[in-house]
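Student: Fold the following, please.
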Amino acid sequence: MNRKAKAVWQGTGKDGTGHLTTDSGVLSATPYSFKTRFENEKGTNPEELIAAAHAGCFTMALAFQLQGAGFTPTELATEAVVSLDPEGAGFKISKSALTLSAKVPGIDKAKFEELARLAEKNCPVSKVLNAEITMNFALG
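Tutor: So this is what the prediction gives:
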């Protein structure tokens, strides 16, 4: 399986602008720039997209772990915070912090944590990130 996205950039790094488009159409000429990455201008940035990918991948992986163990969640809500830090003359994505809120009838905390840790370690996005990954959860 292959998934594609395209980036088009015009101008310099700081003053230029670009847009991102995915084959699915979810992103269609979505703007990104220095200001959307390092300031708060409307648009997206690579770190936000990685955070969305990590949150989505982990949450789906956990749903499969729970299903395999005989549990059906009523809700899994994950926030991922991706940290971009200076490194040498550039930057590095240093961390992805997952925060999960879960409602899973009939599961105890120890079993839930075991399955959540498996999902954290084994989702494909976790495997591709060269960064520290943390996971905190609340089971309600």
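Student: rest of the way, CA atoms for contacts and neighbours
Tutor: Fine.
Student: Just give me the neighbour total for the residue nearest to residue 135 when sequence neighbours are not counted.
Tutor: Spatially, and ignoring its direct neighbours in sequence, residue 135 is nearest to residue 98 (4.6 Å; C-alpha to C-alpha, 6 or more residues apart in numbering). Residue neighbour count, defined by other C-alpha atoms under 10 Å, stands at 21 for residue 98.
Student: Residue 98 contacts residue 133, correct?
Tutor: Yes. With contacts defined as C-alpha atoms under 8 Å, residue 98 counts as touching residue 133 at a distance of 7.5 Å.
Student: this one as well, want them side by side:
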Amino acid sequence: MIRSASAHWTGGGKDGTGSISSESGVLKEAPYGFNARFGDGRGTNPEELIGAAHAGCFTMALAFRLAKEGLTAESLDTTAKVAMEKEGEGFRIARVALTLRAKVPGTDEATFKALAEEAKAGCPVSKLLKAEITLETHFEG
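Tutor: So this is what the prediction gives:
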């Protein structure tokens, strides 16, 4: 299975503008730029999208892990806070802090925490943050 998304950019780093789109159409030319990423400007940014992807992936992985134990969540609410820090001349994503509020009848806290840790480790987005990344370029000079 392959899913795709795309980005378009024009202009410089601080004064340029861009848009992000997804294959599903959920994102269709969603604006992003310097002020949306590093300030309070309108639009989205890569870190916000990584946070949304991680929160969604982890929460679904946990629902599947609970089901494997015969448990069904009444509610699972996850927030992902993505921290970006200065590193040399650029930046790096330093960490993602997941916060989960859950109501799961039929289990105890220790069992639930263990299942949540398994879901965190097994979630494909958690694994992505450690994955090999490849790049293919096509230059039109």
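Student: hang on, the earlier thing: please pull up the helix or strand immediately following the helix or strand in which the residue nearest to residue 135 of the first structure is found.
Tutor: In this assignment (DSSP states H and E), residue 98 of the first structure forms part of strand 90-103. Once the chain leaves strand 90-103 of the first structure, the next helix or strand it forms, by DSSP H and E, is helix 109-122.
Student: Against which helices or strands is that next one packed?
Tutor: Judged by 3 or more C-alpha pairs under 8 Å, 6 or more residues apart in numbering; DSSP states H and E, helix 109-122 of the first structure is in contact with helix 46-68, strand 132-139.
Student: Packed most tightly, which of those would that be?
Tutor: Mean neighbour count (mean count of other C-alpha atoms under 10 Å) peaks for helix 46-68 among these, with a mean of 19.
Student: Check the mean deviation of that helix from the second structure.
Tutor: Mean deviation of helix 46-68 of the first structure from its aligned counterpart in the second structure after superposition (mean C-alpha distance after the TM-score superposition for the first structure): 0.2 Å.
Student: With distance to residue 74 of the first structure added, can I get the helices and strands packed on helix 109-122 of the first structure in CSV?
Tutor: As requested, those are exported to CSV (distance: least, C-alpha to C-alpha, whole Å):
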stretch, distance to residue 74 of the first structure
helix 46-68, 10
strand 132-139, 11
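Student: Those: which one's closest to residue 76 of the first structure?
Tutor: Closest to residue 76 of the first structure of those, according to C-alpha to C-alpha: helix 46-68, at 6.6 Å.
Student: Indicate which one of the helices and strands packed on helix 109-122 of the first structure is closest to residue 32 of the first structure.
Tutor: With C-alpha to C-alpha, the closest approach to residue 32 of the first structure among those belongs to helix 46-68: 8.6 Å.
Student: after the closest one, next one along is what?
Tutor: strand 75-87.
Student: residue range for that following strand in the second structure?
Tutor: Under TM-score structural alignment, the match for strand 75-87 of the first structure in the second structure covers residues 75-87.
Student: quick revisit: tell me the buried residues in the strand holding residue 98 of the first structure?
Tutor: 93, 94, 95, 96, 97, 98, 99, 100, 102 (16 or more other C-alpha atoms under 10 Å).
Student: Superpose on the second structure and give me the mean offset of that strand.
Tutor: Here the mean offset of strand 90-103 of the first structure against the second structure after fitting is 0.2 Å, by mean C-alpha distance after the TM-score superposition for the first structure.
Student: could you check the angle strand 132-139 makes with that strand?
Tutor: 20 degrees (axes from the mean of the first three to the mean of the last three C-alpha atoms, to 10 degrees).
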